[in-house]
Each structure stands twice: as C-alpha cells, then as structure tokens.
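please find the sequence and the predicted model below.
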Amino acid sequence: MSQKNLSRRTFLTGTALAGAGAALAGLAGCAPAAEDKAKGEEALSQTGAEAPAATASAGDFAIAAVKVADAGTPVKECDYLVIGAGNCGMMSAAHAGSLGLSTIVLEKTSITSGSSVGTEVTMGFSDNKPIIEGAKDPNIVNVSQEAGTPAEIYDWFMKHNSYKANAELVSNYIKNNHRQHDFLYDHGARPMMLLPSLDAPTNGIMYEGQGIGAHDVMESAAREYGVEILVESPATALVVDDQGAVVGAMATIDGSEGYVAAKAVFVGTGGFSNNEAMVEALIPGWGPLAWKNDGHLAHDGDGICMMLGAGAVPSDTSFAQPAGSGVEGATWESAIDRAGREPYLWVNRVGERLANEKWTTMDQTYKVAINQDDYCYFNIIDSNAVKRMQTEPFMCDARTVLGSNDPMENMGEELEAGVESGLLYKGETLTELAQAAGIDPEGLEATVAAYNELCKKGEDDQFFKPAEYLFALEEGPFYALRNIPGWYSTLCGVKINGKIQVIDETGHAIPGLYAGGLDSGEFFKDDYYHGFSGSCSGYSYFTGFFAADMAKEYIDSL
C-alpha cells in the first residue's frame, strides 16, 4: 500500500498534496503540516520528548532512559512492573500475580481498561474452556466452527502477512491462545456468544460485558493476587543498569517523581494514535484519516518513546488497523452511514468504477478509498435504491457484531437532510450530480450506462459482483455519498521476538524489557485483516499473558 502525505485540511477537502512520505522502515517521516504544527507539538509534549525537526526519525521521539545510579532511592519495589492498565497490561499483571511475582501496575489516567472499551470479539480456537464449555450451554449463542489445526491457522496467518511476521511469535500465539482464555474462564469470565471468523479457520469469543467485562475479570484477579494498581501514576522513563538491563521506571506517584525498582518491566500503553506528531512523522499518510475508535484514550506513544530511549528499535512496518470507510460527518450506523456502504456503484473522481462493491469485510471499503489519490470514493445510488433501503433488509452486514440490517423507513428524509447539511450530494440528473460532487460528468455518465447494461443482463463480467446485488441506476434524483477511510489504532510499535522480549538494533533482547499489544510489532506486518476476527485483542491478551511467563523465567534466572 502506498503511503501518501497530506495535511488534515487538504485531505478533508479532497485535494491531494504532492509529495511522498517515507515509511517507518526507513526511519524517516514528514513533520506535521503548518496548520497542525501547534497541535502536534502539544500532543508530543505529553510523551516528554522534544518536538522533532522538519524531518523526523523514530529516534527523535525517544525518551532517554535513566541510569540506576541517577534514579535515587526506590519509592517502591517489585518483581514485575507493568506500565499501562489496558487489555494487555492488566492481563499481564493478573497472570504475573498468579505466578507469585510481586507486581505493580502504573496507569497514567484516572481509570483502568484502556482499549477494552472498544473490544467486542476476541479470537479463540477450539481448544479453550470458554468454547468447549460454552458449546454445551443452551443459553450461549453458538455459531462457532471447528477451528483449523495449529498448522492450518499458522499457514493462514503467515500467508496474509506475506510471511513477514515473526514466525516464533505467531507460533507461540497459536500454541498459547487457549491459556489466556482458560485463565479468564477460571476466574469468572463467561461467554455470551461464540462466533466463527469470517473466513479464517478460527473462532471468536464475545464475553459477557464484552471487552470491559473481560477486563473487569482480569483486574479482579490481579487484585486477588495482590497486584498493586496505581492510577494517575504515569511512568516517565525507563531505568537501566550499567549493563543496559531494564530495572524499573521513573514515575510520578502522588504528585512526586520517584524510582519504582523492578526485576522486569512490561510495557503496554496502547500505541500512539493520538499523538499527531508521531503519526505524521512515523506513518505518513495515516494522520488525516477520518475516524479513530480510540480517540478518547491517552494513546500518545509514551511507552514506545520510553522503550526507544532504552535501546529498542521500531518495528519495520507502517500501518494501522483499518476501520472501513464511511461518509465524513455521518453518525455511526445512521441512515447515511449505512447507505454509504451499500453495494451499489463505487466510482472515483473521474467517474471510473472501482471494484466489486459487495464487500464481506470492511477492509475492502478501506483499501478502495486509501488507494485513490484523494483518499475517497463515491457510492452512487438512485431513487429506487432509496426505496429499497426503506422497505428491504440492507445487503451488507452492519459494521458491528450486534448491528442490524433492518430497513430504515426514514432513509429518504435522512438523505435529504444530509444534502441540506452538506454530508452528501444530489442531482436530478447524473450530470447535475457529478457537478455537485466534483466528479467528471462524462466519466460518470459513461460508467453508469455501462454498469446498467451489466445489471440488465444479470452478469457482472467486469468485477464479478453476484447477480443478486446488481441494480441499475436509472431513476432520479441521484445521490453520491463520499466515503473516506478511517482507522482504529496504530499497529507499529517496537520490535519484539517470539518471547515478547524487546530487541535492540543488534537483534539481541534487552534484558528485563517486554512489550505487548499496540506497543509491539512483528505480528501484523502486511495486513490487519478483519476476516481473522478478534486477532488484535487476542494478540493483546496473549502478549500480556505470555510476557509474564517469560519474565518469570528471567527473574528466576537472576
């Protein structure tokens, strides 16, 4: 996927800005555009790092580690220090506590839970207790499938990432996936729905309370095992000894800076999607995108910056988790949002048809949009389509697991209101529509004419859309819904190995340092594919859980 660099203002007006951004693999990126510079510097300041120069590298965001000789007398001591109290951090703390490690969690905000607020389904295979036991429970919705063998799951995932993912990491994820689910089940988490992945040989588990429900079980278990959880207590820098081993962190606790000594440290702070300077410098082309699920969270990259300062290197990838495309400004699951993703006719600015519009995962809608020079495409519908959406079930599944495909009687009224407010475009004729939307009129008319012929013969020999989704666009007025891509979270943290250890530029593990979830890389490489359902939260659970195992081995060896 090409990475394009443009400012937020330029993107939102649909005008491309010339110039290419370097990918994170090259350790170079473009600085924020002028109009975003102040906001970017303010966001960056939250990490404690200085603002980057005009051309930034990952190292420019590093927060220098503190030498243990300069850290002062510890204000707290523990075996295992966890930075971040979200999915992976709380899972790591709970499991570490169960292993007998004295454990402290540092959370910079006033509450725990992190991205668990957006977690619906978590990946699980056929060998875990929630699926085995849940399949016997008539009160649990069960549409799961028999998962593939470990070899089949491994091959499927590696193929989707062009075999670039760390092989040991993927293997350990597959072999240990059941352990974090068994831990949750043994500590009181119960599934309310068992689901198959869309096309991967895996399943998903939706726990009661969804992500928050699972997180509550983790936190309860952590407290049961004596884990000390400190909120409003941000870590500010890692502490290293003379050999470079990580031996704790500096932190602000009760308003005072102090050294928390530890034998091993796990970092899981949720990535950097809300640090505009880091986004625009390290993954150019993603910064201006429309919507982020974690926009309300303090995901400013501080954990990554601290690890870079202790010798970590960035994972050589530069992408985020796609959230699909949608109409800018339209409310989630509103009439306009739903109409925008129905499989009618997708065209670009010159009026060319772009793809088979009948998508099965939102990855397709995302990638169609981001591959256009102006990061958008238009869904063209006519009055017959409006009537159809008012009286018949929608043709594409709702984005959310629990969404509805029921018809919307108010579709016509909502579209007209959207035209008045500028959310979409209308024309009594195709020419009027094209002029209103900024589409080439001749190109649009030619494309609609050709598309209508495909619909009339009942066969799409251009992009092979199934015949049952072919509807001619003939009855005015016509509407154009401009779709732009959005994203959930960053996916490119620091490099780790298969044992969740953070590695340095030589490829060796940094003693005592582990990273998981969105702060770690090497798992998702070429693609985050929603057909592999629940893999992001599954990976967060796994990295937190398995890191505690690895840290226990390390601590026992000291």
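Looks like it arrived, so ask away.

every contact and neighbour count from this point should use C-alpha atoms.
OK.

just give the nearest non-adjacent residue to residue 178, would you?
residue 128 (4.6 Å; CA to CA, 6 or more residues apart in numbering).

state the distance from that neighbour to residue 116.
The gap separating residue 128 from residue 116 is 21 Å, by CA to CA, to the nearest Å.

ok, the closest residue to residue 292 other than its chain neighbours - contacts?
Nearest in space to residue 292, with sequence neighbours left out and distances taken as CA to CA, 6+ apart, is residue 488 at 4.8 Å. Going by CA atoms under 8 Å, 6 or more residues apart in numbering, residue 488 touches 291, 292, 293, 294, 320, 321, 322, 323.

report how many residues lie close to the fifth one.
To tie it back to what came earlier, the one meant is residue 320. Look at residue 320: counted by other CA atoms under 10 Å, it has 21 neighbours.

quick check: it touching residue 485?
No - at 11.4 Å, residue 320 and residue 485 do not qualify as touching, with contact defined as CA atoms under 8 Å.

and the contacts of residue 488, which of them are buried?
291, 292, 294, 320, 321, 322, 323 (16 or more other CA atoms under 10 Å).

presented hereafter is structure B, for comparison with structure A:
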Amino acid sequence: MSLTRRDFITGAIGASIGCVPALAACSPTSKTSAESETNSSETAATQGTSYSFEIPPQPIEESEIAETFEADVVVVGGGTAGLCTAVSAQQSGCSVILVSASKAPVSRGGSNHAAYSRVMEENGVPRYDVDRFFRKEFLVGGYTADQRKWFRFYNNSEEAMNWALDVIEPYGGRGILEGSPEGIDETDPMFTPVASHCFVDDEITSPSIGQSILVNALAKTLENEGGSIYWQNIGRQLVRGGVANGTEGRVEAVIAEREDGSYAKYAGKKAVVLATGDFSKDPEMMEKYCPWAIPTLVDVDVIDYDIGLFNGSLMPGDGHKMGLWIGAAWQKNVPNAAMIGGNGVNNFCNQPLLGHTGLMVNIRGERYSNEFACGALSNRNALMQTDGRTFMIWGQNYLEEGGPWYTYPRSHGDAPVSNEQTQEKWDKFVENGAWFKCDTLEELCEKLELPKETLDTIARYNELCEKGVDEDFHKDAQYMIPIKDAPYYGFENSVRFLTVLGGLNTDQYMRVCNAKDEPIPGLYNVGTMVGDFFSSVYTFMAEGSNYGACCLTFGYLTGKYIAENE
C-alpha cells in the first residue's frame, strides 16, 4: 500500500497517540512519560509532546543479547558516510566493526563536491571564490548554517577527494567532473561552480550515477584490511553508561537486531559512529522537523534499507531516534532542509540543474516569479503556490531561441546537443502523455485545466518579451522568450522528494552534543544526519555537497579524528 499526501499528514497527526503500524518494529514498548524525564532538557521526550518517537522504548536487557563483539570503533550504517569513516579509522590504526541494516553497501546518485582535486587540476578547472560562493549559500538559509562545518569541509575536501580516488583506482574506478550550467557569470546568484566529482568505470560511464563504485570499493578495502562488516543488523538502541538507552556517561556500544530477530551488541572502545541516513519514512519526525516537504513524499509505509535512487522517501530515522533517547539534542535550525527536484528540472531545461526559464503559472493561471533560478529554488517556490501546483508553457520558437540545449547527466566539457535531438526528446514526452502539444493556446489551457485568465497572462508575458524588459518580475532580457509559434507545449510540474537533511546537534568534529552543545562522550554522527550543515533547502548550486561534505570529507576526517583523539 502507498500512502497519499493526505494519508501521510493524517497519519502523522494520528500517530501522536502511538506508532503507525509501519514503524512499530522500530519502537518497542515505550516507557511512561515520567520514566523518560531523565533525558536532556532539550530532548523531545521531556517537552510534554506526544510524538511516539520522542519516548525511549524499554531498554533491551543484557539477557536478551545473544553475542557481543568489540572493536576500537563501531560504525552504524553502510552508505558512503559510514564506509568512509570506517576505512579512514582503520587506516589510522583502529580496529573497526561496521554494522548496517542493509544487505550490501548502499548508494544513490553520485555527485560529490570538492573544492579542488587532482581531477580538477588535470582538467584545468580553478578553485572557485569560496568567500563569495559560500556566503551566497549561507544567505539562502538566512545565515543559520554552521560555518565551522562548511569551512572545515572546504579546507579538507581536496585531501578527502584525492583519498577517495586512491580507494577506487585499484578496483578500476576513476573520477570525472560533472557539468554545471554554462554561461552564468560568477557574480550571478545562480552561479554553480564546476566542483562536483563523479565516479565511473568500464561499466558505469555516465556522471552522477556512480556512487556504487565508491561504496563497493570502500567495503572491499575495509574487509581486505582486516575490518568486519555485519549486514542486516538494524541499530535499535545505544548503550550509555553501561545501560541501554542510558542518559549519563559514555556511549559504549550499539545493540542491533539481526536478520533472525536476535540481538547482538557491538562495543566501541573509542567511539560509536551513527551514519544511518535520513528520517523521511517517519511521519511524526517529518511533521515536527520538516513539515513543508510532506506534500512531496510517497511510499512512507514501505521501509527498504537497500533502497537506491528514489523520489519519495528513504529511511526511518533509526540513528536519530537512538541519539535522542540517550540525551542528544536536535539541531538548532528547524525546519530541516530537504533536497527536492522536479520533472521540469533536467527533463526539459536547457541547462542542467536550472529550472524552466520561460513562463510558469500557478493553478489560477497567474505568473508568480522571476523564472530564472536553479531547479531546487524554483521548486521550493512552486510549493508555495496553491496546492503546490505549477505549470510550464512555451511555443515551438523556444527550441531555437531557448538554446543551446544540454543533457543531464552531463560531464564537464560536453558539447550541447542539437535542436533535432532536443525536439526528439520533446516528442517522446508528448507521446508518453507527460506533456501536451496543441495547435492553439486555448486548447493547451483546456488540456492543462487552467482558467481562461491564463491567456491574459500569456499575452502580458509576450508583451514584456517584445519590449525586452520584464516590468513585472525583472527577469533578465535574454530569458524573455515569447510564446508565439505553434505548436504550443505545456505540462504540470511535479516537485519530487530526494532526502531530508540534518538531525542531531553536531559540532564541527562530528561529535553528537546535548542541548548545551556539550559532546556526548563516545558518540559521533556523519552523513545525512549531520545537524546544521544545510538550512532552508538544498540548492544544488554547491552540487554534490551532501555526499562531498557530510559523507566523504566528514567521514574521512572523523575516522582520523577518533584515532587521534579518543
């Protein structure tokens, strides 16, 4: 069964009494609210709310644990962040155990941002202006992002990326650069530097889809160098101060549920590192921490720890919950940022990562914005419209006047595709019913179920295009292309969810902290879980920064940091 958007919201509210069925396995019998008062003053379980995820479950007793394993470092999560941390720690002299709910290394997509690397040097790509570019990213989130993390990433990303390239090369992998939008001046707010790295080999040759090359190489490296990996082990509770779900002392271990239902304890003498992905499968967590993204979610009742690239929802927040139950605080910046895309981005746009730069209207047939924006910001704005519904409209002349056209995914340096190839792509979308193609604008508006007032909007837009001045929204004249030649095209934009970002309060060394920003001894987190790195929305202008910063660079640095400081 797949939940509708309305079901999701209703379920989130209804679940305030108890767990929804799909998440019941993640939340064993709960303590009373009185029993949970020992948690940190800022943990959700003591704030008088009724979200079930905030209430710690009954501790798993020592007598229930079938086996115990021990290493210097225990990492929970088999994706990019967890594997980078594990291999880095092992190469720094630590013994390492990695446990993962998945059956094998997990990855999706494949864009990894680095400020510089030997691949950039080989391609003659310079470093970007970090002062200008990072401040622009901070502005998007109202200057609420943790700048300590951003500049620690920038200062160490070259070393981390070159290390990753060293990891994949023995297995036939190599790095390439992903293409960014062309012809946008560095001073433009929508500028995206060439800094996203992708991994390819003899089988995966396209950019942006080769993250599996890295995670598979990391897993092989970990095992070949003496580390241990236990798949299909779902982290259930942390052990702090010798007690499962304890709230004082050092985090010493994680208790995981194995495939056969038994429990195993994995003790980390130096540290336990959480790297369990996002929390988008938990309706309550999404309602509290990222409600604006709820309309973009689908299939929240289906938990698949091996899920690949999917537009809908990903993980149930296992690591976040375990951290909250032992006294970790949530990040300061709420609502959390989310990564969203749309069927108008890349499928249609003349530049990768941009939104549609022609006319966009809402369900009232009104133009509502300056359309020249990166795709993520365009889609975030679209969600602000009535019912989150927006439409793209253009004429046949857009083919000649809107180019040059580029494909996605695209490697840096790839030439644009021909107008003939672009027309073929348009025709395919019409044939499969995703787009409408009509001889008149009246017919197009009828097909899109837009009101007749849309024709007035189109007439006004054409008038401004002919003037060469956008008097309404002041879009750059080069993007003011009239809708003048039949046939006319249009479709409804669909905003799609990729992941929700952040979670536990995290310092710049990836130590998980309480409400007073005091590190909880022995507990770290990396990857999508890292709190307060992103804010507002993932812009895609620092393309690949979740993988490149939170997963790869912070994973690499955290393994080394634990070895040197714990």
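It's in. None of the values given here were measured: they were computed from a predicted structure.

superposing both, give me the TM-score.
Overlay of the two chains. TM-score (TM-score structural alignment, normalised by the length of the first structure): 0.78; 504 aligned residues with a CA RMSD of 3.9 Å.

what about the contacts of residue 488 of the first structure, which are in strands?
Under the assignment DSSP state E, those contribute 320, 321, 322, 323 to strands.

excluding covalently adjacent residues, which one is nearest to the residue nearest the centre of the second structure?
With distances taken as CA atoms, centre = their mean, residue 499 lies nearest the centre of the second structure, 4.0 Å away. In this structure, residue 499 of the second structure finds its nearest non-sequential neighbour in residue 339, 5.2 Å apart by CA to CA, 6+ apart.

okay, the counterpart of that neighbour in the first structure and residue 216 of the first structure: tell me how far apart.
Counting by TM-score structural alignment, residue 339 of the second structure lines up with residue 322 in the first structure. For residue 322 of the first structure, the distance to residue 216 of the first structure equals 27 Å [CA to CA].

follow-up on the earlier one: shouldn't the residue nearest to residue 178 of the first structure be in contact with residue 175?
No - Residue 128 of the first structure is beyond contact range of residue 175, at 11.0 Å (criterion: CA under 8 Å).

okay, buried residues for stretch 155-174 of the second structure please.
Neighbour count says stretch 155-174 of the second structure has 156-165, 167-168, 173-174 buried, by 16+ other CA under 10 Å.

again but with stretch 292-309 of the first structure, I slipped
Buried, per 16+ other CA under 10 Å, within stretch 292-309 of the first structure: 292, 294, 298-309.

what's the span of that stretch from first residue to last?
End to end - CA to CA - stretch 292-309 of the first structure spans 27 Å.

what sits up against that stretch?
With CA under 8 Å, 6+ apart, stretch 292-309 of the first structure has contacts from 43-44, 46-49, 58-59, 61-65, 83, 109, 114-115, 118, 236-238, 267-275, 278, 314, 323, 486-489, 493-494, 519.

re the thing from before, mind listing what the residue nearest to residue 178 of the first structure touches?
177, 178, 179, 181, 182.

and residue 341 of the second structure, by the same measure?
Here residue 341 of the second structure is in contact with 375, 376, 379, 495, 496, 497, 498 (CA under 8 Å, 6+ apart).

dump the residues you listed into JSON lines; add distance to residue 201 of the second structure and secondary structure as well.
Shown next, in JSON lines, are those (distance: CA to CA, whole Å; DSSP: H, G, I helix; E, B strand; the rest coil):
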{"residue": "375", "distance to residue 201 of the second structure": "29", "secondary structure": "helix"}
{"residue": "376", "distance to residue 201 of the second structure": "29", "secondary structure": "helix"}
{"residue": "379", "distance to residue 201 of the second structure": "33", "secondary structure": "helix"}
{"residue": "495", "distance to residue 201 of the second structure": "32", "secondary structure": "strand"}
{"residue": "496", "distance to residue 201 of the second structure": "29", "secondary structure": "strand"}
{"residue": "497", "distance to residue 201 of the second structure": "28", "secondary structure": "strand"}
{"residue": "498", "distance to residue 201 of the second structure": "25", "secondary structure": "strand"}
